[in-house]
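# show me how the following folds:
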Amino acid sequence: MEKFETVTGIAAPMPLVNIDTDMIIPKIFLKTIKRSGLGVNLFDEMRYDRQGNEIPDFVLNKPQYREASILVAGDNFGCGSSREHAPWALADFGIKVIISTSFADIFYNNSFKNGMLPIVLPQEQVDALMKDAEKGANARMTVDLENQIITSSDGEEFPFEVDAFKKHCLLNGLDDIGLTMEKESSITTFEGAAAQARPWV
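Sure, this is the predicted structure:
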């Protein structure tokens, strides 16, 4: 997993509330176990019509938001089923930060494990950032994880809280496998001692 430090980029406004994981990535696309390739189907039923043509009014189809790396969303983002394909699809599209007033617990934790930073802020601050995002591609936000600050395109700063352990994992690019590999020498020592003590195993 790549290290997460500072993201400066276009923020896409998505004020819908209760965006569930089936809206993020419909169940028809859950057959794969690969993390890559799902970005094209992100928000599939909102992005495309039944003939597969882009719906121009959908925010990520608008020219100014096609390269968005930050999503400013409505309340209760990522609710519904616990599919890990949802953060996979967002990350594959290029989304690195999601800002909302609340997230579903499983989606929230899965986001960190897939290199994305979900940020919870009070409604009035999300509203301010939503308004900033509506300015389009010229309004670029900066999210500084180390110092836990979002800076709007106008220079306004919004501090945010994040769990210290989750922050450590993102800053160092550690997913569950990476965390385990940090203990590789201890694991090797233990396995060597266990093999000597129980050679029949």
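
# from here on, just use CA atoms for contacts and neighbour counts.
Noted.

# contacts only, for Leu38.
Counting by C-alpha atoms under 8 Å, 6 or more residues apart in numbering, Leu38 makes contact with Phe29, His85, Trp88, Ala89, Asp92, Phe93.

# what do you get if the cut-off is 10 Å, keeping everything else the same?
Contact analysis of Leu38 by C-alpha atoms under 10 Å, 6 or more residues apart in numbering lists 25, 29-30, 32, 44, 85-93.

# show me the contacts for the residue sitting nearest the centre point of the chain.
Most central in the chain under C-alpha atoms, centre = their mean is Met116, positioned 3.4 Å from the mean C-alpha point. Met116 sits next to 2, 4, 70, 87-88, 90-91, 94-98, 108-110, 170 when contact means C-alpha under 10 Å, 6+ apart.

# for comparison, sequence B:
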Amino acid sequence: MDKYQKLSGIAAPMPLVNIDTDMIIPKIFLKTIKRSGLGANLFDEMRFDRQGNEIEDFVLNQPAYREAEILVAGDNFGCGSSREHAPWALADFGIKAIVSTSFADIFYNNCFKNGILPIVLPQEAVDVLMKDAEKGSNARMDVDLEAQTVTTSDGEVFSFELDSFKKHCLLEGLDDIGLTMEKASAIDAFESKASTARPWV
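Okay, here's the model as predicted:
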């Protein structure tokens, strides 16, 4: 997982509440265990009609938001089943941060394991950011993980709270495997000692 950098990107407004994981990536696409390729099916049932044609008024199909890296969403984003394919699809599409008033717990934690920063802010702040996102591709938001701030295209700054361990993992690009590999020398030493003490094992 790459280290999380300061982000200056286009933000797409998605004011719907209760966007669940089946809306993010429908169950038909859960047959794969690969993290790549799912971005093409992100929000599939909202992005495409039954013939596979783009639905023009869906936000991520609009020219201004095709390269969006930030989502400003309604309350309770990522609810529903605990599928990790949801953050996989978002990350593969290019989404690096999501702003909402709340997230489902499992989805929230899965985001950090896949290089996505979920940002929780009060409704008043989300309303301002939503309005800013509606300006389109000419308005870029800044997300600073180190400073824990989101800045609108007009320079209005909002601070957010974040668990220090989750912040460390994103800044250092550490998923569960990366965290384990940080302890590789200690693990090797333990296994060597255990092998000497119990050679029959």
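
# what's the TM-score here?
The TM-score (TM-score structural alignment, normalised by the length of structure 1) is 1.00; 201 aligned residues with a C-alpha RMSD of 0.3 Å.

# show me which of the contacts of Met116 of structure 1 are buried.
Listed as buried from the contacts of Met116 of structure 1 are 4, 70, 87-88, 90-91, 94-98, 108-110, 170; burial here means 16 or more other C-alpha atoms under 10 Å.

# helices of structure 1, start to end?
21-24, 44-47, 85-93, 105-113, 123-133, 164-171, 176-181, 184-197 (DSSP state H).

# give me whichever of those is most buried.
Between the helices of structure 1, helix 85-93 has the highest mean count of neighbours, a mean of 24, where neighbours are mean count of other C-alpha atoms under 10 Å.

# mean per-residue distance, whichever strand in structure 2 runs longest versus structure 1.
Counting residues, the longest strand found in structure 2 (DSSP state E) is strand 7-14. Using mean C-alpha distance after the TM-score superposition for structure 1, strand 7-14 of structure 2 ends up 0.2 Å from its aligned counterpart in structure 1, as a mean over the superposed pairs.

# so that strand corresponds to what in structure 1?
Using TM-score structural alignment, the residues of structure 1 aligned to strand 7-14 of structure 2 are 7-14.

# can you give the distance of that stretch from its chain's centre?
Relative to its chain's centre, stretch 7-14 of structure 1 lies at 12 Å (C-alpha atoms, centre = their mean, to the nearest Å).

# for stretch 139-147 of structure 1, give me every contacting residue.
Contacts for stretch 139-147 of structure 1 (C-alpha under 10 Å, 6+ apart): 4-12, 64, 68-70, 96-97, 117, 119, 129, 132-133, 149-162, 167-168, 170-171.

# rewinding a little: residue in structure 2 paired with the residue nearest to the centre of structure 1?
By TM-score structural alignment, Met116 of structure 1 lines up with Ile116.

# what separation do you get for that match and Ala91 of structure 2?
7 Å (C-alpha to C-alpha, to the nearest Å).

# one more: Glu124 of structure 2?
Taken as C-alpha to C-alpha, the span from Glu124 of structure 2 to Ala91 of structure 2 is 27 Å.

# and for Lys166 of structure 2?
17 Å.

# can you check Gly78 of structure 2 too?
Taken as C-alpha to C-alpha, the span from Gly78 of structure 2 to Ala91 of structure 2 is 14 Å.

# quick check: neighbours shared by these two?
Cys111.

# these two touch, right, Tyr108 of structure 1 and Ile99?
No. Using C-alpha atoms under 10 Å as the test, Tyr108 of structure 1 is too far from Ile99 to be in contact (11.1 Å).
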